[in-house]
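[1] coordinates only, sequence not included:
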């Protein structure tokens, strides 16, 4: 995918930025607070309908303004045009309109511009909580499968309702048996489908991951990826059917009913799953060195790139936010040479443009943009 034009209005310190990026590496440099990351956030909003950071939509609006607007134009691998306009006004629903003037839902946008992003916060994928790894898997599956995204959205809504019912009992000691059974059945039906698809993904993705890690390290270290489905015994060693998974969940719902009513929340299901990363047969989160964590993270990002490329038949757009603060020169060069050799459109932020050190053959593929207080100047 190739973004040919980007317009940003009232997004953080960008009042009215118009950008025509090149097809390869776009480097945005300037001091902290100049608006570098906001460029990448705008691309993320165009592709995912939200920023890749933890900021809320309201927090993205420029101070003193009431809305932000992101407008993007792109070409796919068949040179077919794609346009998207996303506007968010305070205390209102996000308005998303395509090039034909049709109003869209976020789920109809996600995956149209396949995106991969790497930022300092991403280090939590290998070293953080299970939630970080679930989010990583969900973001890949959501971009590659509309069905999975639909299931995930429904699951989150049902889980919210079921938790609200459990919390209601905890607070008022009133139990609606019929409602409980209804929401539990809906939750288990959706949860079982999510588990099946996550398991299939991990089984396919692990080969991409192992190949990428071997490419990065050139070492004999052994890495593995496993899917540990919450409350389902030896899940990775067995190929359970959806009906068997549902049976496990129904038994667990019965066993944990008293505890759930006491705590006011759901205590089983895919929202508690773990995607286990291993290195040399040990759990990476517990035993990996700082250098190994960095290599594991890059391997996951490289694997994500290749996986989405194969599944979507579309080269993903890559966002690299301040990677020089986390990666050493060797690993940074690996990342840059990877995206340049694949001829993928890449947006990168840094404070000093001289940090970019790559092969002379690639220099003609780089465009530098300087930022000062939300103003972008092509160099």
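    In hand now; what should we look at? Treat the numbers as computed from the prediction; the structure is a model and nothing was measured.

[2] from now on I want contacts and neighbour counts done on CA atoms only, so please keep to that.
    Will do.

[3] buried residues in stretch 103-122?
    Within stretch 103-122, the residues that qualify as buried by neighbour count (16 or more other Cα atoms under 10 Å) are 104, 106-107, 109-119, 122.

[4] and what of stretch 70-81?
    Using 16+ other Cα under 10 Å as the burial criterion, the residues of stretch 70-81 that qualify are 70-76.

[5] second structure follows, compare the two:
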């Protein structure tokens, strides 16, 4: 499976652009601000139905520089070559309208139904947030990894988040009106327990399964002797002796008074986190910039391999501005791994055409270079 072409209209800074891609390597070169990353983001939309930059859909509608006003819509369209047939994916967003995602002109009822059709992995400068930011960034990353390979997980996650919002809204209502109804609040305990436990178990299993691959890639990229560990931290993590008598539902009851005071649900899998360690210490505090970058690349490459193992699909690999952020040694290791692992279709952005051409020569695949003005 690979992306055959891409057409974008009124997307970010691009009025209209069309690309015909190589099934192997595609490079976008141009000055900073030319819109290279925006093209990768359009590909991410085709894969995940949203921006990888975390901005709202409406912010991606192009604003005219001459008239200083935004257009009325944006559209992204792509033909995806599969083993048996080709599919057309189209994303359309009009002002004051709901975003539409279509497959062969048939609109998905839910965006969740599209997730996993064309899996993708992006390596970008923004990955540093996974180490420096709080737990929310790491939870979103973990959810994104699992959701691309497990539709049941995605369904449980959506149901959990919906129930959590309803419980929190009720807690705020109680405080505002100075009332409290335990029976009404406990209605949400059963679905939170059901879906939360499912999510917890799948997260546990996924992290355990991907850790050896992360360690393998880190060792290759860093050429170092450090040992890296990824630990899944959750309010539901309990000792073996306590597993039989402590559930998510009990956790909610134990923190009822705290939740009343705070007016939100203070404990649960929505507070989970990933702990990144190197030689027993937090990478955030003790890892050098080079070690942190090596770890993040190993994390993403492990994600690619895991998706491929589970789905038999090669995710598209999006490399944003990666060569400006890595030293030559790490670039060499990354290119070598890309060659060896058969990672499928690759999209690269860079500011230097000559550097990009030299990198591409070292990968024994067909390639195309697009200059972005």
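    That came through, no problem. Note that this is a predicted model, so its numbers are computed, not measured.

[6] pretty sure residue 250 of the first structure is touching residue 186, no?
    No: assessed by Cα atoms under 8 Å, residue 250 of the first structure is found out of contact with residue 186, at 11.2 Å.

[7] check contacts around the aligned residue in the first structure for residue 311 of the second structure.
    Aligned counterpart of residue 311 of the second structure in the first structure: residue 312 (TM-score structural alignment). Taking Cα atoms under 8 Å, 6 or more residues apart in numbering, we find residue 312 of the first structure in contact with residue 144.

[8] distance check, residue 312 of the first structure against residue 195 of the first structure.
    With distances taken as Cα to Cα, to the nearest Å, residue 312 of the first structure is found 22 Å from residue 195 of the first structure.

[9] residue 223 of the second structure pairs with which position in the first structure?
    Matched by TM-score structural alignment, residue 223 of the second structure corresponds to residue 218 in the first structure.

[10] now residue 142 of the second structure
    Residue mapping for residue 142 of the second structure onto the first structure gives residue 137, with TM-score structural alignment as the criterion.

[11] show me the contacts for that match.
    Residue 137 of the first structure neighbours (Cα under 8 Å, 6+ apart): residue 198.

[12] buried residues, the helix or strand where it lies. List them.
    Here residue 137 of the first structure, judged by DSSP states H and E, is contained in helix 130-144. If you call a residue buried by 16+ other Cα under 10 Å, then helix 130-144 of the first structure has these buried ones: 130-134, 136-144.

[13] just stretch 287-304 of the first structure next, same as before
    Neighbour-count burial for stretch 287-304 of the first structure flags 288, 292-304 (criterion: 16+ other Cα under 10 Å).

[14] TSV for the residues you listed, including distance to residue 35 of the first structure and secondary structure?
    As requested, these are exported to TSV (distance: Cα to Cα, whole Å; DSSP: H, G, I helix; E, B strand; the rest coil):
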residue	distance to residue 35 of the first structure	secondary structure
288	34	coil
292	31	helix
293	29	helix
294	26	helix
295	29	helix
296	29	helix
297	26	helix
298	25	helix
299	29	helix
300	28	helix
301	24	helix
302	27	helix
303	29	helix
304	27	helix
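
[15] now the residues you listed as a markdown table including distance to residue 1 of the first structure?
    Below are these laid out as a markdown table (distance: Cα to Cα, whole Å):
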| residue | distance to residue 1 of the first structure |
| --- | --- |
| 288 | 35 |
| 292 | 31 |
| 293 | 29 |
| 294 | 27 |
| 295 | 26 |
| 296 | 26 |
| 297 | 23 |
| 298 | 21 |
| 299 | 22 |
| 300 | 21 |
| 301 | 17 |
| 302 | 17 |
| 303 | 18 |
| 304 | 15 |
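
[16] tell me how many other residues crowd residue 23 of the first structure.
    By other Cα atoms under 10 Å, 18 other residues sit near residue 23 of the first structure.

[17] got a list of what the spatially closest residue to it that is not a sequence neighbour touches?
    With Cα to Cα, 6 or more residues apart in numbering as the criterion, residue 23 of the first structure has its nearest non-adjacent residue at 5.1 Å, and that residue is residue 345. Under the criterion of Cα under 8 Å, 6+ apart, the contact list for residue 345 of the first structure reads 1-3, 22-26, 316-318, 339.

[18] residue boundaries of the strands in the first structure?
    Along the first structure, counting by DSSP state E, strands occupy 2-11, 14-19, 25-29, 67-75, 81-89, 95-98, 115-118, 223-228, 274-279, 282-283, 317-321, 346-350, 366-372, 375-378.

[19] and those strands: which comes nearest residue 49 of the first structure?
    Nearest to residue 49 of the first structure among the strands of the first structure is strand 81-89; the distance by Cα to Cα comes to 7.4 Å.

[20] can you list contacts of that closest one?
    Strand 81-89 of the first structure is contacted from outside by 45-46, 49, 57, 66-76, 94-99, using Cα under 8 Å, 6+ apart.

[21] same thing with stretch 52-69 of the first structure?
    For stretch 52-69 of the first structure, with Cα under 8 Å, 6+ apart as the criterion, the contacting residues are 7-15, 41, 44, 50, 85-90, 117.

[22] show the buried residues in those.
    Buried members of those, scored by 16+ other Cα under 10 Å, are 7-15, 41, 44, 50, 85-89, 117.

[23] average offset of the longest helix seen in the second structure relative to the first structure?
    When every helix of the second structure is counted residue by residue (DSSP state H), the longest turns out to be helix 189-222. Superposed on the first structure, helix 189-222 of the second structure shows a mean distance of 1.1 Å to its aligned residues (mean Cα distance after the TM-score superposition for the first structure).

[24] which secondary structure elements does that helix contact?
    helix 135-147, helix 151-177, strand 228-233, helix 248-254, helix 289-311, helix 328-341 (3 or more Cα pairs under 8 Å, 6 or more residues apart in numbering; DSSP states H and E).

[25] residue 308 of the first structure: which of the buried residues of stretch 103-122 of the first structure is nearest?
    For residue 308 of the first structure, the closest of these turns out to be residue 114, at 7.4 Å, with distances computed as Cα to Cα.

[26] just give me the match in the second structure for the closest one.
    Counting by TM-score structural alignment, residue 114 of the first structure lines up with residue 119 in the second structure.

[27] and the buried residues of stretch 287-304 of the first structure, which is closest to residue 207 of the first structure?
    Lowest distance from residue 207 of the first structure to those (Cα to Cα) belongs to residue 303, with 8.5 Å.
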